[in-house]
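1. sequence-free structure coming up:
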């Protein structure tokens, strides 16, 4: 075999390996960026009020999203006739949920926030059945029972009580997960033709202005007392967690099946719990680890129904 032929053969062997490595690294990047988001929020709201923090995060991310849209020549504005949907996305996906997440993290640990938000696929399943008339399998119902039963035990282990502020933080985070789930389902029904970049760019800017303006009026933030650590957290949330994680996720959409990629929502809470516990000096008890694993297992079952998997095997 000639040297040229050998080199060509070697390249053909390496290319799939390199492509797989790149895909794995991108997947890890998304899990890390979204897994550290919760700790970033926790640090940001240490010295920045929730409304103001959410607004600043989006205002930092907005120019980068616009630049990304211009480079790819994607439209910035939603298609004509979808103005109502645009308002819905701006309010129900970006504005209200991210304020609720920031508010929740003033009372709840970053790891628990990530676990609570990992319930979102279950809410997507429920809304899909109600609004899109999609079938729910028995195994998915079992997964929901396992997941929420484990979540109840996690809240007991963490000591969250009805008469404590943490309870309202938990409700705020779950409400944010419900809103995001509803947006995903409505988007599947009404916004499938809108590019992912268009979907994010202008709504994130308007949401940022709205949240920041409300924060100035209602919270009267004292910028002189904002710590350097909180500023760095906001910059990280705006650039890395929002834009960087989004770009990596966007690339993975073309490399992986939606089912495989959706497991990001099962994996990133693991990173969040570990990183958050390390930063906040919290001990991960065996009970918390067990119930967290059961929670994520239950929600994983809802994403890949056993009945469908067996049918595909046959």
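-> Structure's in. What do you need? It should be emphasised that the depicted structure is a prediction, and the values quoted were computed from it without experimental measurement.
2. only C-alpha atoms for contact and neighbour calcs from this point on.
-> Noted.
3. in the protein, which spans are strands?
-> Counting by DSSP state E, the chain forms no strands at all.
4. Report the contact partners of the residue nearest the centre of it.
-> The residue lying closest to the centre of the chain (CA atoms, centre = their mean) is residue 34, at 6.0 Å. Shown in contact with residue 34 (CA atoms under 8 Å, 6 or more residues apart in numbering): 241, 245, 268.
5. and the nearest residue to the second one once chain neighbours are set aside, how far is that from residue 221?
-> By the measure of CA to CA, 6 or more residues apart in numbering, the closest residue to residue 245 outside its immediate chain neighbours is residue 30, 5.1 Å from it. Remark: distance between residue 30 and residue 221 (CA to CA, to the nearest Å) = 32 Å.
6. Between those two, which has more neighbouring residues?
-> residue 30 (25 against 18; other CA atoms under 10 Å).
7. Buried members of the contacts of residue 34 into PyMOL, please.
-> Of the contacts of residue 34, the buried ones can be selected in PyMOL as follows, counting by 16 or more other CA atoms under 10 Å:
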select buried, resi 241+245+268
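8. Pick the one among the contacts of residue 34 closest to residue 45.
-> Distance to residue 45 across the contacts of residue 34 (CA to CA) is lowest for residue 241, with 15.8 Å.
9. Can you report how many residues lie near the closest residue in space to that closest one that isn't next to it in sequence?
-> Ranked by CA to CA, 6+ apart and with sequence neighbours excluded, the top spatial neighbour of residue 241 is residue 33, at 5.0 Å. Residues lying near residue 33 (other CA under 10 Å) number 24.
10. Please compare the first structure with the one that follows:
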């Protein structure tokens, strides 16, 4: 009886954490869209990630002391490079793009990250299965359908920018599984957010962004606070916990639930129009991503079962290290590694 109660409680915790990741990370597109209404996109991202890094790093110091931040110079550089690719370029370009396109469209295009990861694997001669490649072709067909809007030049530019952001995220995720990273996942995220935030400040200032506090609306400030506390900290904590307590097949579903949440919130809160083109193109992308994730999960599961009979593996884990989740709302690498 006690075992059943424990299992039920564990199941509720898993679904609760998954619901947080679904809604919180899906809502970050809306948060960014509202923030950039009156805040400079890159400078607002800088404030977001530097603030989140200070809060997360301070919490980690209080809880585990300086030992949590022990890392080699090579590991620090690895986390710094990931932060620049994932946050400075990835999130920075997303924020810029959301000035010109809807939050829902941006989210659906970002859902293509797992597809680009497979493309990079193919380039380095790690040939995926035929079904994985089929999923990539289907998903990229959806990306093409969404990209060919035939609309204004500003919207076309926004689409190009968000696609470049997706490629940058994919490169950052791809490299994160292949270069030295700090052992502690929270220390890794702290470095990524701090370096990424500093990079955004330098890039934004260099491109002429200036912060006029008097011109910022209260709703943009509230959106920024939400992104710091809820998007970057609560969402990341829930995701980190899931990595060690839930099957990867379940955790990976966020990759195609987040865009659906983003589209719904954009329509409900901002009154964004969901056109047939967005519906069909978005659905095609999500089908492709689902095919890629399910095929890769089965391949990895069979490989692990062949070693020791275990049915699930950790997400983005290196031998002898803690799970390595992304710093903030970034699709993790498809390559799964056991401890």
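-> Everything's here; your move. Keep in mind it's a predicted model, so treat the numbers as computed, not measured.
11. where does the TM-score land?
-> The TM-score (TM-score structural alignment, normalised by the length of structure 1) is 0.87; 301 aligned residues with a CA RMSD of 2.6 Å.
12. Now which residue in structure 2 aligns to the residue nearest to residue 241 of structure 1?
-> Applying TM-score structural alignment, one finds that residue 33 of structure 1 aligns to residue 24 in structure 2.
13. tell me the contacts of its match?
-> Residue 24 of structure 2 touches 230-231, 235, counting by CA under 8 Å, 6+ apart.
14. And residue 57 of structure 2, what's its match in structure 1?
-> Aligned partner of residue 57 of structure 2 by TM-score structural alignment: residue 66.
15. That match and residue 203 touch, don't they?
-> No: look at residue 66 of structure 1 against residue 203 with CA atoms under 8 Å: they stay out of range, at 10.9 Å.
16. So those two - more neighbours on which side?
-> residue 203 (25 against 21).
17. Give me the spatial nearest neighbour of that one, chain neighbours excluded.
-> Leaving aside its chain neighbours, residue 203 of structure 1 sits nearest to residue 90 (4.8 Å; criterion: CA to CA, 6+ apart).
18. what sits against the counterpart of that neighbour in structure 2?
-> Alignment note (TM-score structural alignment): residue 90 of structure 1 maps to residue 83 of structure 2. By CA under 8 Å, 6+ apart, the residues touching residue 83 of structure 2 are 172, 191-196, 327.
19. Please point out which of those residues structure 1 shares.
-> Retained in structure 1 (both residues aligned by TM-score structural alignment, their matches' CA atoms under 8 Å) from these: 192-193, 195-196.
20. Quick one: those residues as CSV, columns for distance to residue 262 of structure 2 too.
-> Formatted as CSV, these follow (distance: CA to CA, whole Å):
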residue, distance to residue 262 of structure 2
192, 24
193, 23
195, 27
196, 24
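21. which one of these is nearest residue 248 of structure 2?
-> residue 192 (23.1 Å).
22. Most neighbours out of the contacts of residue 83 of structure 2, which is it?
-> Going by other CA under 10 Å, residue 193 tops the contacts of residue 83 of structure 2 with 34 neighbours.
23. Tell me which residue of structure 1 lines up with it.
-> Per TM-score structural alignment, residue 193 of structure 2 is aligned with residue 204.
24. one step back: and which of the contacts of residue 34 of structure 1 is nearest residue 23 of structure 1?
-> Distances from residue 23 of structure 1 to the contacts of residue 34 of structure 1, taken by CA to CA, are shortest for residue 245, at 13.6 Å.
25. corresponding residue for the closest one in structure 2?
-> By TM-score structural alignment, residue 245 of structure 1 lines up with residue 235.
26. Repeat that for residue 116 of structure 1.
-> Match for residue 116 of structure 1 (TM-score structural alignment): residue 109.
27. any idea how far that match is from residue 139 of structure 2?
-> Residue 109 of structure 2 is 10 Å from residue 139 of structure 2, by CA to CA.
28. go on, residue 226 of structure 2?
-> From residue 226 of structure 2 to residue 139 of structure 2 the distance is 31 Å (CA to CA).
29. try residue 1 of structure 2
-> For residue 1 of structure 2, the distance to residue 139 of structure 2 - CA to CA - is 46 Å.
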